[in-house]
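In: need the 3D shape of this:
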Amino acid sequence: MPALAALLRPLNQQSRSILPHLAKRIRPTIILPPSRTARLSLSTHNVPKLADPSLLQPYPFVNNEFLTLDSLSANSTFDVHDPATGALIATIPDQNVQDTRTAIDAAAAAFTSFRRTTARERSRLLKKWYDLVMENKEDLATIITWENGKPLADARTEVVYAASFLEWFAEEAPRVYGDVIPVNNPVNRVVTQKMPVGVCGLITPWNFPAAMITRKIAPAIAAGCTAVCKSPGETPLTALALAELSRRAGFPDGVINILTTLANTPSVGKELCTHPTIRKISFTGSTHVGKILMSQASSTLKKCSFELGGNAPFIVFADAPDLDAAVAGAVAAKFRSSGQTCVCANRIYVQDAIYDEFANRFTEKVKEFSLGHGFGSDTTHGPLIHDRAVDKAHSHVQDAVSQGATVTLGGAHREDLGPNFYDLTVLTGMTKEMAIHREETFGPVAALFKFSTEKEVVELANQSEVGLAGYFFSSNMGRIWRVAEALEVGMVGINTGMISDPAAPFGGVKQSGFGREGSKYGIDEFVQVKTMTFGGVGGELEG
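Out: Reported below is the predicted structural model:
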């Protein structure tokens, strides 16, 4: 495996010594450089040993093989960096359109036989993959933290969440039922059967590098489809580790394929959307990119599902059953993954009678958190993914302050901790004219808006082009039903700030996209209903 040593570049001189051992699959010790200051975190972060170093793969995965540069059409590479330090983790092939077509061909060849496997066979494959993911939870979490930046505890939670989709759809695979339909013609019989849609193109984001892949691949496989997945350029190593585990689970050649690209992302995405062999596109990302992909996919009338941007309202009524619970729910909904989730609370509306008390308790709660490197033992929140994310968060804070908002906590770029750290920030005195009200921050900035009436706040909440998630706290049952039904979102959290569950349908309305992931509905995105009419089979009994 000499090419592995060539592509896995070390972070410093200490880590350079591990490469020969890594090639021999001996447990490495990878040491990250110290952060520039130790406030709120450790000054030196040692990446825990991988129990299985072979999970750390720097090559794309096609037809059940990891492909080195000499076997690819692409001759360029891109770098993967630790967002906490900016240090180089690995150098990965930047695949191009020709490489994408090779992966599509592999998936198409596999589909001819995989579509004929029984649902129970596919269920067993998914269950085996689930078991392997859980057995390697610590290594997967380590890789996630290293390339994504989220704290190790959050990364462990994500691995379990990612695995839950493999388990869920392993159980759903044998339950894709057709129907027998009563008909008007007495000599005919009509039945329906749900058939796999075909080769699927899956495009996933960096914020949940494990869960967003399994949430798409698992139902595709359960339905009998094969998949070509474009991994996120910021976090490809997690996807490739999952691919290695899928190989061990026994998936046939070509069923699962993982592309790696960064600079070539637009052309690879276009190829997936326009290639006639791809029959389904599933994308999680921004609304802007979703519109581009949908336009491209229209050229071949592909089946599509899109989970796009959010600008989630979080409403706290004065009759909330427990103000501390509302504070905890808002904090969880806002600051999960440092605000880098599509269902993060972006606009927190608090009724005027409790606004000041809520703001004080909220601010004090956020002060309890520790900002630092994801491997720090005391770290609760890590860096943002890159400098552009930091710039956007800070621009929203500056815009709000310039229009009269007050910063009660944070509000600064924390370059003393690393290049991509931004303070956990709380803003009060917010108004609907400020940028945060109409734009998703995707960062650790909590904006608190004051409102008076139920009608007013619902109107404010619905003043958005997107509608993914919404939350509110109230103990009034009539209000609960009114507000839940009036909010123009695909998912509503009532007296909770956490709504993600493999059993719950995940998706939005308006410009947050369409289609649902997870739940009993998720597999329907990867099947087509075939109608079969049998003639001349009815009538009177013979004899």
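
In: hey, let's count contacts and neighbours off CA atoms from now on
Out: Will do.

In: confirm that residue 379 sits in a helix.
Out: No - read with DSSP: H, G, I helix; E, B strand; the rest coil, residue 379 is coil and lies in no helix.

In: and the gap between it and residue 131?
Out: Computed as C-alpha to C-alpha, to the nearest Å, the residue 379 to residue 131 distance reads 29 Å.

In: which one of the two has more residues nearby?
Out: residue 379 (20 against 17; other C-alpha atoms under 10 Å).

In: my guess is that one contacts residue 373. True?
Out: Yes - when contacts are counted by C-alpha atoms under 8 Å, residue 379 is listed as touching residue 373 (6.6 Å).

In: look up the closest residue to residue 307, ignoring the ones flanking it.
Out: Spatial nearest neighbour of residue 307, chain neighbours left out: residue 284 (4.7 Å); criterion: C-alpha to C-alpha, 6 or more residues apart in numbering.

In: following up with a second sequence; could you model it the same way so I can compare the two?
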Amino acid sequence: MSSSTASLAPTDAGHTYVVPDAKGGFAIPTDLLIADKWTAGTSGKRIDVLNPSTGEVLTSVADATVADGLSAVDAAAAAAASWAATPPRARANVLQRCFQSMLEHADWLAQIISLENGKALPDARGEVLYAAEFFRWYAEEAVRINGDLAIAPAGGNRIVVQYQPIGIALLITPWNFPAAMATRKIAPALAAGCTCILKPAEETPLTALAVGEILRRAGVPAGVVNMVNTSDPGPLCSAILRDMRVRKLSFTGSTEVGKILLREASYNVINSSMELGGNAPFLVLDDADLDAAIEGAMIAKMRNAGEACTAANRFYVQEGIYPAFVEKLVEKMGALKLGAGTDTTTQCGAMINRAAIEKITSLVDDAVAKGAKVKLGGKVGEGAGFFYPPSVLADVPLNANLIREEIFGPVAAIVPFKDVEDAIRMANDTEYGLSAYVYTGDLKRGMQISERLEYGMVALNRGLVSDPAAPFGGVKQSGLGREGAHHGLLEFTEAKYIAVSW
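Out: Next comes the predicted model:
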């Protein structure tokens, strides 16, 4: 362990997991983090954590009950006033230490992600660096929660606006980016002066727990960040949301679950941020640079093996460039090495579980039955682990379920188009509106198309849209609110207006 973190308080955890053959790091607590203490919880039960690359059990983590969830609320409430009153610079310093610690442990954290998530090590390391950036960004933003001062138009009073911490926040994160989704929520909450309870995904809790220990060692006060793993999230999250002390919900996951949580949040009118499902279109016009479009397609489709809400799901390619695009994409995706995430030569890792494989298989089979042509892959291989090969389907009909649903896997569905108006119409023909991609050699036309696409984020001649300094979020049934940028900080504040005359 580096000298900058070695002097910080060690864990007092009872149950731990040591990453095999990993350099550096520490024994990861596998219990619940409540009020700065790692505890086994009231149930005494454990949740098995699997390695998707082998299907084998890595370890187990504590299984929180409703009582444990409410204890976490108690801890967050006890710490709330003190943390809200902590000077912004002091909060920023804590976040900066978290950033440095994550960088120092980057390779080790990548190993953890690869083990419990299955993703290839380059993707895992990229996630760690992205996740760490949220701590640095919000360390800088913590001191920039500026208010407003204006004179009322009628001249009767001054309008003073302050941004205050919204209060205790419940943060719920998915399995596909277990580090980045945790830091993208924790960092702005802490920067704003809020205390929080993190409920990580059941499939990938180890990464979140490692981040929790990094937070403790960086000096986050007791009760400011609490973590509760659970195999039964419905009752636990409902109980937390119905506690009047909780004022914020931030969720990343499926639209279906998001709707359930919004109903739960309605009982106490809790401010809610939702980053939900996507069905990203990838438009390639005839005048696009083919090589650049293919490079962007590989990033947009195959980052995290397609298990990303921003992943390109539907490729709409103009007729003039269509044959060459299909040929080159098949060549590029066919060259990827499929294998265990922790294998340093792997380029496409395992899917998260058996259910994911079954969903992908169902969507591909439906598309083929309706006329799609399999150009690459399209069938599950034999052997241990949850693997689906990189696949390309051409001439996919618009009535295929693959076009309507988020596939969350390494399958590219390609559709030819003649007229740009048709491409825009097809791209917008979905209930989702998270991210979209456009490739064209004409910047003016690219901007015009981008403005007409009904999505919260558009990548123009780029295959990557995510950036901690940019507002991440969607429209329609892809979500509410924004994460990242200054917008993400304001999501954890309430604007207070004071009318005053002097």
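
In: which residues does the aligned partner of the residue nearest to residue 307 of structure 1 in structure 2 contact?
Out: Counting by TM-score structural alignment, residue 284 of structure 1 corresponds to residue 252 in structure 2. Residue 252 of structure 2 makes contacts with 172-174, 181, 258, 274-276, as judged by C-alpha atoms under 8 Å, 6 or more residues apart in numbering.

In: host element of residue 227 of structure 1?
Out: strand 226-230 (DSSP states H and E).

In: check the fit of the helix or strand just after that strand onto structure 2 and give the mean distance.
Out: Using DSSP H and E, the helix or strand that follows strand 226-230 of structure 1 in sequence is helix 236-249. Following the fit onto structure 2, the mean deviation recorded for helix 236-249 of structure 1 is 0.6 Å by mean C-alpha distance after the TM-score superposition for structure 1.

In: so which bits of helix 236-249 of structure 1 are buried?
Out: 236-247, 249 (16 or more other C-alpha atoms under 10 Å).

In: cool, and stretch 315-328 of structure 2?
Out: Those would be 315-319, 321-322, 325-326, for stretch 315-328 of structure 2 by 16+ other C-alpha under 10 Å.

In: residue 70 of structure 2 matches what in structure 1?
Out: Checking TM-score structural alignment: residue 70 of structure 2 goes with residue 101.

In: kindly report the same for residue 299 of structure 2.
Out: Using TM-score structural alignment, residue 299 of structure 2 lines up with residue 332 in structure 1.

In: contacting residues for residue 179 of structure 2?
Out: 113, 127-128, 131, 207-208, 211.

In: give the aligned equivalent of it in structure 1.
Out: Checking TM-score structural alignment: residue 179 of structure 2 goes with residue 210.

In: all strands for the stretch 151-300 of structure 2, in order.
Out: Applying DSSP state E, counting those that start in this stretch to the stretch 151-300 of structure 2 gives strands spanning 158-165, 168-172, 196-199, 225-227, 246-252, 271-275, 280-284.

In: now for the contacts of residue 252 of structure 2, which pair is the farthest apart?
Out: Based on C-alpha to C-alpha, the longest span within the contacts of residue 252 of structure 2 runs between 181 and 258 and measures 15.4 Å.
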